[in-house]
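Student: What shape does this take:
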Amino acid sequence: MVGHAAEGQHIGDLPDAPPKLSPATEERNRRKIISFKVTHVLLTILLLWLTIVHIIGILFFAKGFLLARLVLDNKSECGVDPYGQPSAEFDGCWHPKTFDRAVIIIIDALRYDFTIPSSRFPIEAGSKFYLDNLPILHETASSSPANAFLLPFIADPPTSTLQRLKGLTTGTLPTFIDIGSNFAGTAIEEDNIVSQLKDAGKTIVHLGDDTWHSLFPGYFDSNMTRPYDSFNVWDLHTLDNGVIEHIMPLLDQSPVQWDVIFGHFLGVDHAGHRYGPDHPAMAEKLRQMNGVIRQIMDKLDDQTLLVIMGDHGMDPKGDHGGESDEEVEAALWMYSKKPRFGRIHENAVLPPATAKERPVGQIDLVSTLSILLGLAIPFNNLGMPIAEAFAGAGNTDWKNLAVVGRWAQSQISRYQEHYSRSRDLGLPQEAYTAQNTFLAQSRYAFEKGQWEQSYRAFIEWHREVISMYRQLWANFNLADMLIGVYLSGSALAFLLFFSRFLRGDKAGLAAGLVRSAGIGSAAGAATGAIVGTLLSAHFSLLTSVFVGAGAGGIAAAIFWSQQHHFAPKSYTPSAWGWMAFVFCVTQSAGFASNSYTIHEDTILLFFLGTFGIVALMSSLRQSSRPDRVLGTYQSIVFILLTRGASFSRLCREEQMPGCRSTFYASTNSSTSAPWQLLIPFSVALIIPEIIKAFYKGTASYAASAGFWIGFSVRMGLVLVAAYWTIDAVNNGDWLVDTFSSTTLQTIGITLARCALAVAIPVGIGTFVWAKPCIDISIAEPKGSVDASGNPARPQLTIFGYANVYGTRYFLVVPVFILASCLLLPPMGQYSIAILTWQILCLLEILDTNALTVTSNSKSSIGPIMLAILGSYHFFKTGHQATLASIQWNSAFVPLRTIQYPWSPLLVILNTFGAQIICAAAVPLVVLWKRSIEKTGLRGLWNDVLDACLTHILYYATIQLATTMWAGHLRRHLMLYRVFMPRYLMANGVLLIVDVVLALAALTSIRIAGLSVGEVFGY
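Tutor: You can find the predicted model right below:
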């Protein structure tokens, strides 16, 4: 490692006795410390206030952007048909029932191709583990078409389990915002098939996934129902075995005490999340499901319907959440011991039906089950009955199809009428022309007894209706969206003005700014309350108060800043500042393109490479030889590390086939390749040595640095490596004959908790109580007198003085590094290790090129490059701006079950660990090799605040850009697949960075600053 400024600071002769401070000096130092602490509190309040403004802006835009439909609380009644007439049917509600009871089995993530034979696929796909292990469904549908049919079951994205359950029970199209409640579902209040069963006096039993109890509290029979925890994706067997254990006795009951059983298996889904679909564990789970289905079939009577279905599929890595074909194409199989089902002839409007059936929508299930079980179709249902369930054995029963189609059509028309009265869709009358034409044709043919023609027209009418709602049911509220953009834009303007154009003592003026913003927020809230009260017909009171508070606070802060410390001279950025500006603006503009958003990781690679090359050229021009050598060396290392990090990739579907994933063992796996287990051990060996080398470059590897970096961090990384080795042993069944899976899991959790103990209590405790990383050398005099003839005294030299601030503060960064490494697979640790090295290289580049943030140089390049580094390594740690790339299993690295709030926090740290590490490192662009004599603690606060605000400025710009582009492209084909996930990610990162800087970085600055100040008296 090339060093710089490694020599110690020569202080002078060692005095005979330590000098005693005068009372005035002690009082002055005491006041400095109090002022430093008060400033910290005020700056923390300032950043938290800015975070609240960001939250208000984000929530308002989301309120207008993510709302998709108005939920009507109307309910269908069994005794009243959709025309408002008393129902004349006694053996059912509106139509004679076909079955008395039903067993409805959801095999979570049952993809359609899991159920069909390998002969349907090319030869190279025939060896997949997920093929030919669940043959019962296809065999029955092929050999007994009157008893069973198998269909591709198309889910409406997003394909989270909670979202799909809502669609499967209400028959409605999903709204994107519901994806956010996947951690804790809320009860369904709109009409649904479960409530219809309850109203009909049916006894309902649920077994399995406890998500059902969040959606339908109090609906299930408490004596026979058995819920199980659903979120532990590492557990493949407990829930499934529990369902099997309890469902078989229920099927053997005599007399039968239940009417409908909902059984929800999760093993297939969990096997996909943990291993991917192409793994022996998936084959084992599918074989288990095959045996369970055979047992259930044997126990059914003629009056019981059996339904087997998947709620969604999975991608080649086993995840789901988006809308790729593999994620949305589940399987649906219905079975009756008595022949009741049929197929549609080839000359029908529907595609021909064979064992490889035509696809049907999941919204069609509710109307199908309702009519089969003699229930009223739920009021909000938008699906049409599945034709095969009503076509009849033998020749197609067109009359029955037309009758059930007419009941569904009349209910959908009733829903349309009520919805139009509640919310205007804003469509001209011409938009309904095609619907009205097909509806008139179907009714005319129905009255004439032309059953086939009537049914065809009903189907065409339904296609028009669904097409209309799919296009329009993102019912955007432009007013709320504009308010959100205005608040986010105002906050960005304040950030830009305050961080880049304002000169003066910002830290000293923090009290006045906070007070002004608080008064402005209060005045704005009061004004909003008055406006909301007077114009209650147009604005809600709560909306007006929040808008007023956010706008008033921002306006007051900008006005106060202009009045007190506005720089009259124009501010012209340096060449480095222009480069940071270009990086930020071009990236923001690029989010208007779906291809740019898809390949964002490549763009960030180009930005980092460009910076490295410019830094290399700048370093070569430095007049000081040590600066020239060190800057050149670190620039070259930075470029090589950037390119090295690019070898860690997780490709999103849109990047295929031009991208090859390396993050996991294969594109079909969620586990690491065996060779990747070398990475954590290499990280444990190399990273402490890298940090140690940078410390030794300024002779700072002293005091607590040796214990924390040389011993504790290394031991923590060794524990991390051991954990991931045990995880691989467990996943690969390498020692299955020696250790049980439970034993290995216990060992792994113990190792993970020990690693966390090293990272958090040991790491934080060391940082809080550590002294500056300095070493004092006392040299004995060579003679008895000095050059002046006075008695010689020992010479005092302080090693580490050149970087006392930077090395003291850096002790907090490994806390985040170690915690992130624990939660990331080996390739993720590879990326975090490179990120750590790159941060240190960046700090040396900034120092040798005089780009650190100081009172004389407000360079923005350091904070901006840290933000770009964090964004780049977000992708390199196995993430993408997609819901499917979230590594949910990180919640169970140190835990056995879901524990709030720890489980969500672990997932957040896993997902945004790179951005969190870079945010925590932002003060280092001020502190690294900073002289402590010049500006004291007050100047320190000013420069740190500049760096923090500039770092937030980058993320706030990205957030505003993605928000505006998502709003502008709200009708774009790729909205839900590309633009909205990136918009959600930008919002999340901005808020996380705000909180990290306010609560972690500023607090650490206070601790490090006081630590140095106590020793050196500044």
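Student: use CA for all of it now, contacts and neighbours both
Tutor: Will do.
Student: for the stretch 1-150 of the chain, what spans make up the strands?
Tutor: Secondary structure of the stretch 1-150 of the chain, counting by DSSP state E, counting those that start in this stretch: strands at 9-13, 101-107, 148-154.
Student: please give me the structure for this one as well, since I'd like to look at both together:
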Amino acid sequence: MNPQAGIAEDGQRPVVKSTAITEERNHRNLISFKVTHILLTALFLWLTTVHVIGILFFAKGFLLTRLVLDNRSECGVLPDGELSQVSDGCWHPKTFDRAVVLIIDALRYDFTIPSHRGLKEPQQKYYLDNLPLLHELAVSRPAHAVLLPFIADPPTSTLQRLKGLTTGTLPTFIDIGSNFAGTAIEEDNIVSQLKDAGKTIVHLGDDTWHSLFPGYFDPNMTRPYDSFNVWDLHTVDNGVIEHIMPLLDQSAAQWDVIFGHFLGVDHAGHRYGPDHPAMAEKLRQINDVLQQIIEKIDDDTLLVVMGDHGMDTKGDHGGESDEEVEAALWMYSKKPTFGRTETSALMPPATAKERPVGQIDLVSTLSILLGLPIPFNNLGKPIAEAFTGPKNTDWKNLVKVEHLAQSQIARYQKQYSRSRDLGLDDDAYSGQRIYLARSAEFAAEGRWKDAHYAYVEWHKEVISMYRRLWANFNMGDMLVGITISALALGLLLVFSRFSTADKASSAPSLLRSAVIGTAVGAAIGPGLGLVAPSLFSVMTGCIVSSSICGIMAAMYWTIRNRTGARSYLPSFWGWMALSFCLTQSAGFASNSYTIHEDTILLFFLVTFGIISLISSLRQATTTDRVLGTYQSILFILLTRLSSFSRLCREEQMPGCRSTFYASSNSSTSAPWQLLIPYAVALFLPEIVKAFYRGTASYAASAGFWIGFSFRIGLLLVAAYWTIDAADNGGWLADRISATALKTTNLTVARCALAIALPVGIGTFVWAKPCINISVSEPRPVLDNPGAPPRPQLTIFGYANVYGSRYLLMIPLLVLTVALLLPPMGQFSIAICTWQIMCLLEILDTNALTVSSRYKSSIGPIVLALLGSYHFFKTGHQATLASIQWNSAFVPLRTIQYPWSPLLVVFNTFGAQIICAAAVPLTVLWKRPTGKAGLRGLWNDVSGACLTHMLYYATIQLATTMWAGHLRRHLMLYRVFMPRYLMACAVLLIVDLVLVVASLAGVRAVGLSVGEVFGY
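Tutor: This next block holds a predicted model:
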């Protein structure tokens, strides 16, 4: 056999089943092959379940939620328990009868101020100077309008901000997870207080409000719109405008409060970034609408315009950068109402640092202005400018409303401490008592201004206390989660790297041991709930005990039943793989290491390439030496080439320059980047074809799938992004309508997906081995002259029959992921695909495959490093703001579950998914068909998959432990917690890919090859 050409030469026949091998034996082998697949799938699913349990327990202690109290404020009862004597309102005389509250989603503060404020030269940005109305009225008519920086509490996602804006409470970690599955707000809030007061409430716009407040809005006047189609800039805004104007025109208004939620500014930011003509157009539209609304409202109506959060330089949000938290708040009244404090006498300031107000302050402010009680759970204070009066002298009124808010917060503190049994000592309240005493003293002396500032300091103490209080972690649950994850990692390590037992044969016994251990643990689990009820409930005790006992039983069986004598010291390559894992895990203790993780991975991959180059130069055969050297050099060059694609996170600035988009202020690609998809469509199929031809395997389905279908699919991807760029840039606006362009693009995207999924999966499942059979003319047998001539049978591609057949899966994944990524992301994925094939040749020429006698772990580990590295190169970071939500709408018009979340997952973790699916190739590439039979195939494949899983489990445990250890670190929210969440998500996704793609793909390959060559 020629291992490079894959040709069965004269006199050497491949192992093809003859009539001597009975069909019964084939049938038994086939059944055994399928059963082994089922058992290995069950084993991997059990390991995934264990990972889920460990992650959930740690998250339960780490991502705490605050206790939501059911108490409600009453109109006739003051916070101190006294009956209210106010006739025109609840706790304080009302200022307005009605209100129009407009939320301009993602209205950043600097969108509302002139570009020349504080600058020598005006900035030329599309988001500047297009919404001048707010600033002009605040300056020219200060008694009628006030413009303030409106500081959001992270996370800056819309649903969490709406909760804060209506309840006046601080967010906690776990709330971020509900952004796409909002549940009704059951705690006291301003909307429910309006409903209880008999007010008619109208909502227009973002339908998120209806998931939070079901049944609160007047059904005849309310108009909700889908909120998650971020490519639609106009439908929601036009709908709000269409319905709000007739309501304001009514001579006898049938409404009391209108909530209007505009989404165009937010969607323009997500789609294009803030510095784009579309943003200027949306801001000008909002400016015109506000001008019309101002003309229509009367003296008894309060107009409030606000942003729920800002946006970063790319138009995204979710984190805590200055651009994301600094929104704008503007209040307007036709009658003189507003004043200024000393610190805001020159409002609006040039920056948001001079006089910011918290978003939690809005609830108490609106409640008092509209004559409502302050909601029970509110922690905000009244906004001073709304109560000092138009002459800036009514400090007594301001102190009076601040006293009401202070009394309500004190009542909340008392109830919350009692419900949670916090047991706080006096030191926790000492600062608050000092400032309260001062405020009472100043008020008694008539020093109302000093009393106000004492209340301000008191409020700072309260907020600081609750921020610390709600960062109290449940160490018990965190330790349980770490314990389960660590035991699972230990089992993975022992079974994948140290056990000498055949993994395919071991799967039934290992599963049996795990089941027995789980049953024993479930039996003794309720005892934990009885012995330590403060730590475990009965259900929790069962889960913890069954998980730990199941893992321990499986590990005991693995250690007890290893067979054969071998050295457990790793080879040089094993030490290198181990050092990669351990150094990366240790590095997550450093915020700077975590921030620059992409650079560290670049170093690891280049290091591997250099060492493989040195190793290849030492190979004995010329073929291995030349091929290994060439592929190693190519691997290094491709790694360096891919480093040019980057999306810098805020902490990397200014030493980093983003190249993923057209600029750091854009979410769209530069025009020249449109050449990339066409280059990928031209060259990538040829590159894959070259690797097939290297083993004479470009035959059967390979020609149709790679040479035709894959190329057509990539051309459709290129066409999609070209049309998308034309739509974004308005290149064809005069010739083709936006609707026709969008319909065309959807059709192109769906055709590409049809090639990738139905055609690709069908081809992979039912394809025959990629071989060609050549029969020559009969020739005499040289060693037997008397024998009759017989034909010579040559099978091309036989030397790589497993690898070439399995590789058909990779293009379908590449095509799917490429469709969802912008052009620079496709550049990275194409390089990743090329590197995977280079890695396979390096492993083969250096005898480093998992099926080789060295059983090297370097292949699966380098694939994991590649997946992690190209996660960053496809425009992602371990931050919420880097999620490319637009990918949910590539083939869809609206959000559709579960497809939209799956599209975002493929976009975000596409590199890890492709690399995980490629893990079996480290076993199958150029694998001899007769090597240890099908059971040996399963043994090697499962070992490679477990090793790949081992890497991600190590990273997950490391980030979990460091996040727990550094829970008081200043960079926890910004760096360590997002990286921990990403590690957990990646581990679970890789676990599922190994089950759904890798193991299932090996089954399809085994059945296909076995059907031709015998099982």
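Student: Give the residue farthest from the middle of the first structure.
Tutor: No residue in the first structure sits farther from the centre than Gly789, which is 72.6 Å out by CA atoms, centre = their mean.
Student: Please say which position in the second structure that one maps to.
Tutor: With TM-score structural alignment as the matching criterion, the partner of Gly789 of the first structure in the second structure is Gly786.
Student: To which secondary structure element type does the residue farthest from the centre of the first structure belong?
Tutor: On the three-state scheme (DSSP: H, G, I helix; E, B strand; the rest coil), Gly789 of the first structure is labelled coil.
Student: Against Ala1008 of the first structure, how distant is it?
Tutor: Taken as CA to CA, to the nearest Å, the spacing of Gly789 of the first structure relative to Ala1008 of the first structure amounts to 42 Å.
Student: Spell out, range by range, the helices that occur in the stretch 551-700 of the first structure.
Tutor: In the stretch 551-700 of the first structure, the helices defined using DSSP state H, counting those that start in this stretch lie at 575-590, 594-598, 600-620, 625-645, 678-696.
Student: can those helices go into CSV with extra columns for mean neighbour count and distance to Thr170 of the first structure?
Tutor: Supplementary listing: these in CSV, determined by neighbours: other CA atoms under 10 Å; distance: least, CA to CA, whole Å:
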stretch, mean neighbour count, distance to Thr170 of the first structure
helix 575-590, 17, 39
helix 594-598, 18, 33
helix 600-620, 19, 38
helix 625-645, 20, 46
helix 678-696, 19, 48
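Student: quick one: which of the ones you listed is nearest Trp473 of the first structure?
Tutor: If you check each of the helices of the stretch 551-700 of the first structure against Trp473 of the first structure by CA to CA, helix 594-598 wins as the nearest, at 21.9 Å.
Student: Give the aligned range of that closest one in the second structure.
Tutor: Against the second structure, the aligned range for helix 594-598 of the first structure is residues 591-595 (TM-score structural alignment).
Student: Check the mean deviation of that stretch from the first structure.
Tutor: By mean CA distance after the TM-score superposition for the first structure, the fitted stretch 591-595 of the second structure averages 0.5 Å away from its aligned residues in the first structure.
Student: His138 of the first structure pairs with which position in the second structure?
Tutor: Structural alignment places His138 of the first structure opposite His135 in the second structure (criterion: TM-score structural alignment).
Student: Its match: how many residues sit nearby?
Tutor: For His135 of the second structure, the number of neighbouring residues by other CA atoms under 10 Å comes to 21.
Student: Number of residues surrounding the residue opposite Thr836 of the first structure in the second structure once aligned?
Tutor: Structural alignment places Thr836 of the first structure opposite Thr833 in the second structure (criterion: TM-score structural alignment). Other residues near Thr833 of the second structure come to 22 when the count uses other CA under 10 Å.
Student: OK, contacts around Thr833 of the second structure?
Tutor: When contacts are counted by CA atoms under 8 Å, 6 or more residues apart in numbering, Thr833 of the second structure touches Val814.
Student: That one is in what secondary structure piece?
Tutor: Per DSSP states H and E, Thr833 of the second structure falls inside helix 823-845.
Student: same deal with His203 of the second structure?
Tutor: Secondary structure from DSSP H and E places His203 of the second structure in strand 201-206.
Student: quick one: that strand to strand 98-104, angle?
Tutor: For the pair strand 201-206 of the second structure and strand 98-104, the angle between their directions (axes from the mean of the first three to the mean of the last three CA atoms, to 10 degrees) equals 10 degrees.
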